[in-house]
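Trainee: Sequence isn't available, so here's the structure alone:
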C-alpha cells in the first residue's frame, strides 16, 4: 500500500542524472523527492526530514553505499534503502512501488 505522501531521497554523484531524478521523483502528485550529490547533503536532508525510501544512484561506490545505508538504518530502521541502476521513468516508478510492497 502506498503512503499518502511518499518521501524519497536520492543520492548520486552525477549532477545531470540527479536533475533528471529530481524531475521524475516529483512528477507523481503524491511523491516528494529530494536529490543530492554529496554524502554530507544526504545526511543533512535525512536529519531534517523523514524519508520512506532512499535511492542510491550512479557514482556512489559500494563502500559509500554501505556507510550511508548503515547511517540511514541507524537513524530510521524502517527506511527502505535501495540501489537504483537507472532506466526510464516507468521502471523507476515500478521499482519504488515494488520496494514498498515488499518491505
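Mentor: Thanks, I have it. The structure displayed is predicted, hence computed values, not measured ones.

Trainee: For the rest of this, base every contact and every neighbour count on C-alpha atoms.
Mentor: Fine.

Trainee: all strands in the chain, in order from the N-terminus.
Mentor: In the chain, strands defined by DSSP state E lie at 6-11, 31-36, 53-56, 80-83, listed in chain order.

Trainee: want to try a markdown table for those, with distance to residue 47 and mean neighbour count as columns?
Mentor: Listed next are the strands of the chain as a markdown table, based on distance: least, CA to CA, whole Å; neighbours: other CA atoms under 10 Å:
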| stretch | distance to residue 47 | mean neighbour count |
| --- | --- | --- |
| strand 6-11 | 12 | 23 |
| strand 31-36 | 13 | 20 |
| strand 53-56 | 13 | 22 |
| strand 80-83 | 15 | 18 |
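
Trainee: then this one, side by side with the first:
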C-alpha cells in the first residue's frame, strides 16, 4: 500500500517538528515539513501529495491554498492551529473521509 504523502507548512519551528513527528508516527503516512513558503512550493511542484497541512504563522494562507489547489485540484488542505495530537488525527481522518466521498460521487456521477 502506498503511503499517504503530506506537506506541512508552518512558521513555528518547534510546532512544525512536532506535527511532522506525529504524522510520521503513522506507518502509512509520510510528512515533509517546511517553514518557508517558496521551499514548500518547490517541494509541492516536484511531488504528488495527498494532504497539505497548514499550521500557524503563515501570512499568505489564502494564496498558498489557491496555489496548491491550482496545481493539484484533488489535494486535501487541512488548517491546523493546535489542539493536540488527537485533534490532528481527527482532522486528517475527516479530510480522508471527505476525499473518499468525493471520489465515490465522481465515480457515480
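Mentor: Here it is on my side, so go on. Small disclaimer: the values here were computed from a predicted structure and weren't measured.

Trainee: Of all the strands of structure 1, which one comes closest to residue 71 of structure 1?
Mentor: Among those, strand 80-83 comes nearest to residue 71 of structure 1, with 10.6 Å by CA to CA.

Trainee: With structure 2 overlaid, report how far that closest one is off on average.
Mentor: For strand 80-83 of structure 1, the mean deviation from structure 2 after alignment is 1.2 Å (mean CA distance after the TM-score superposition for structure 1).

Trainee: What span of structure 2 is that strand aligned with?
Mentor: Strand 80-83 of structure 1 lines up with residues 76-79 of structure 2 when matched by TM-score structural alignment.

Trainee: Return the residue of structure 2 aligned against residue 26 of structure 1.
Mentor: So residue 26 of structure 1 corresponds to residue 24, using TM-score structural alignment.

Trainee: Give me the neighbour count for that match.
Mentor: 16 (other CA atoms under 10 Å).

Trainee: ditto for residue 92 of structure 2
Mentor: Applying other CA under 10 Å, we find 19 residues neighbouring residue 92 of structure 2.

Trainee: Now do residue 103 of structure 1 against residue 43 of structure 1, distance only.
Mentor: 22 Å (CA to CA, to the nearest Å).
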